[in-house]
Structure formats: C-alpha cells, structure tokens
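[1] give me a 3D structure for the following:
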Amino acid sequence: MYVNRFRYKTAEKNLESIEDLEEAREFTDAILAFIQVEEKDEAKDVGSREKKLVNHLKWTARKNQAQRIILHSFAHLSESKASVPFTHELFNRAEKRLQNAGYETAQTPFGYFLDLQIDAPGFSLARIWADL
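    Reported below is the predicted structural model:
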C-alpha cells in the first residue's frame, strides 16, 4: 500500500520472547507492506521467499515513485503462520536486500499489536495485493 503518511505506536506485546518496547514512529511517502508469512513458505528456501518479496516490493515502489519501504508483519491475512524465527529472518534479509538496492527501510516492531494511523490515496496502484 502506498501511503502519504503512516504512524504507529506500540500498544500490546503479543510475543513473550520479544523485548519490552515502547515506540512511536511516523513515515511519509512510503510503501507500507502488510506481510503474512505462511507455514508453506517454510517448505521453501528462505532465500527464494526473500527474492520474491523484495522483487515485488521494488516493483511496487517504482510504480509509486517511492524510495521508502516499511515492512509490517501482519499475521491476520491467513490462518496459516510461519514460525517466528523464519518470519523474523525473512524480514531481516528482505530489509537488508532493499537497503543494498538503495531504499530507505524500516520494520514495525515485531511481536506487538500497534495503534495505526494510515493516510493512503485512492488510486489503483496505491493498493497492490500479491500472493507470493
């Protein structure tokens, strides 16, 4: 999703293994990627999942002339969920690859429910969905 403005604030921790965190950040003119990593993804190499994810995000960023990409773990798009270590590794690898390609990146806090404020324009390429 292309966003004019995106703001989040940590609200509730939902993974005990994650460190306690209180954080609020705001971004403008960015791609906000709601990402669900599924159990079936673990049967494939993390590198192949990383490549597909990054290629799609770069395509989306180019179409929206955005240089900023925010990775948001959104484990509510399917009943199937990959393990926490696999998901975390995929996010970290994808972020590094995007940075190496010249994108400014961020990840929302992993393992937290967040208060979200999203300002997104209403044109077709602002909202792109893909099953990778």
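
[2] from here on, just use CA atoms for contacts and neighbour counts.
    Noted.

[3] verify the stated contact: residue 46 with residue 88.
    No - at 10.7 Å, residue 46 does not count as touching residue 88 under the criterion of C-alpha atoms under 8 Å.

[4] so residue 75: helix, strand or coil?
    Three-state call for residue 75 (DSSP: H, G, I helix; E, B strand; the rest coil): coil.

[5] tell me the contacts of it?
    For residue 75, the contact set (C-alpha atoms under 8 Å, 6 or more residues apart in numbering) comprises 35-37, 81.

[6] mind checking how far it is from residue 115?
    Distance, residue 75 to residue 115, using C-alpha to C-alpha, to the nearest Å: 15 Å.

[7] now do the helices in the protein.
    Secondary structure of the chain (DSSP state H): helices at 46-63, 84-100.

[8] this one as well, want them side by side:
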Amino acid sequence: MRILLIHADYVNYEVETRGKFAEEITPDRKEGSLEDPLIAFVSIEENDENSGTESGDLVEKAFREIRKVASKIKVRNVALFPFAHLSESLSSPDFAVSVLKDLEDRFKKSKFNSFRAPFGWYKEFEFRSKGHPLSILSRTVRLN
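    Next comes the predicted model:
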C-alpha cells in the first residue's frame, strides 16, 4: 500500500462521473468536506492482496502510520481518498474497496472525524496544503 499524506487547511470533493469499477454510493456520499484535515491518498497494491495475510493486518498497519502523522501534526480530521495513481501494480477493485472501507471504520472507531471518498468515481476535489515540514509525506505499508 502506498500513501501520500497532505496536511491541508481544507478539502472538498464532489463526484462527477462513474468509472468502470465504481462502488455503489448513496446521495450523501456524492460530496464531502473537512477543515484542517490530514488527507491520505491511498493506493492498494497487488502484493497487498497476494500477501497471504488477513486484510485486517494491512488495515491496522496503515491506520497506525496515518494516525502517527495525525498525532504529530495534532489533527483529528482524516480524509481518505482512493488514489490508483501511486502504483503501477494495483489490487483488484473489490479488495481495494474492502480495505478502504475497513480503514474508514478503523478511524471512526478511534473517534477521528473522517470521510472516505468513493472508489472508482472521477471526482472534482480541492484542497489547500499547508507549508510546514510535516505537511507532505509519503508512506509505504508492507506486511512482509
């Protein structure tokens, strides 16, 4: 799993067009916004799916990495964006959606204010990044 983390003043998204592998969404998920978020652009990779371990282990490790950065920059708002552009070797869409949903649930159970942008939709999104030393980071999460 590859993650690009950006601390922003705000983030907004609105779905535009359904892609080939788009998940079904309810009307309330067609847009979202957060103030002072840590945005996590997440790409689930083929080796994540084929690692032979439970996806829960991957979710927990990713959660800890994102939470660690959120703690350092003192934010409780996390925006999760599926972002296939971080990898050339992607997992299946079904596996990616499952991992992203579990990661979203993990943040909500930990009392973070969060949203997960829908998988497989072309989205218009806007954010304004901050400019401090921890405002843009990347992480690679591996199970083996």
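
[9] which one of the helices of the first structure lies nearest to residue 8 of the first structure?
    helix 84-100 (18.1 Å; C-alpha to C-alpha).

[10] the closest one vs the second structure, average offset?
    Averaged over the aligned pairs, helix 84-100 of the first structure sits 1.3 Å from the second structure after superposition, using mean C-alpha distance after the TM-score superposition for the first structure.

[11] so how far is that helix off the chain centroid?
    Here the centre of helix 84-100 of the first structure is set off from its chain's centre by 10 Å, with C-alpha atoms, centre = their mean, to the nearest Å.

[12] corresponding residues in the second structure for it?
    Counting by TM-score structural alignment, helix 84-100 of the first structure falls onto residues 93-109 of the second structure.

[13] tell me the one among the contacts of residue 75 of the first structure nearest to residue 99 of the first structure.
    Among these, and counting by C-alpha to C-alpha, the member closest to residue 99 of the first structure is residue 35, at 17.9 Å.

[14] now do the contacts for the closest one.
    71-75.

[15] got the helices of the first structure as JSON lines, with distance to residue 27 of the first structure columns?
    Formatted as JSON lines, these follow (distance: least, C-alpha to C-alpha, whole Å):
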{"stretch": "helix 46-63", "distance to residue 27 of the first structure": "15"}
{"stretch": "helix 84-100", "distance to residue 27 of the first structure": "16"}
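
[16] out of those helices, nearest to residue 123 of the first structure?
    helix 46-63 (11.8 Å).

[17] orientation of the closest one relative to helix 84-100 in degrees?
    On the basis of axes from the mean of the first three to the mean of the last three C-alpha atoms, to 10 degrees, helix 46-63 of the first structure is oriented at 50 degrees to helix 84-100.

[18] would a markdown table of the helices of the first structure with distance to residue 119 of the first structure and mean neighbour count be doable?
    Formatted as a markdown table, the helices of the first structure follow (distance: least, C-alpha to C-alpha, whole Å; neighbours: other C-alpha atoms under 10 Å):
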| stretch | distance to residue 119 of the first structure | mean neighbour count |
| --- | --- | --- |
| helix 46-63 | 17 | 16 |
| helix 84-100 | 23 | 17 |
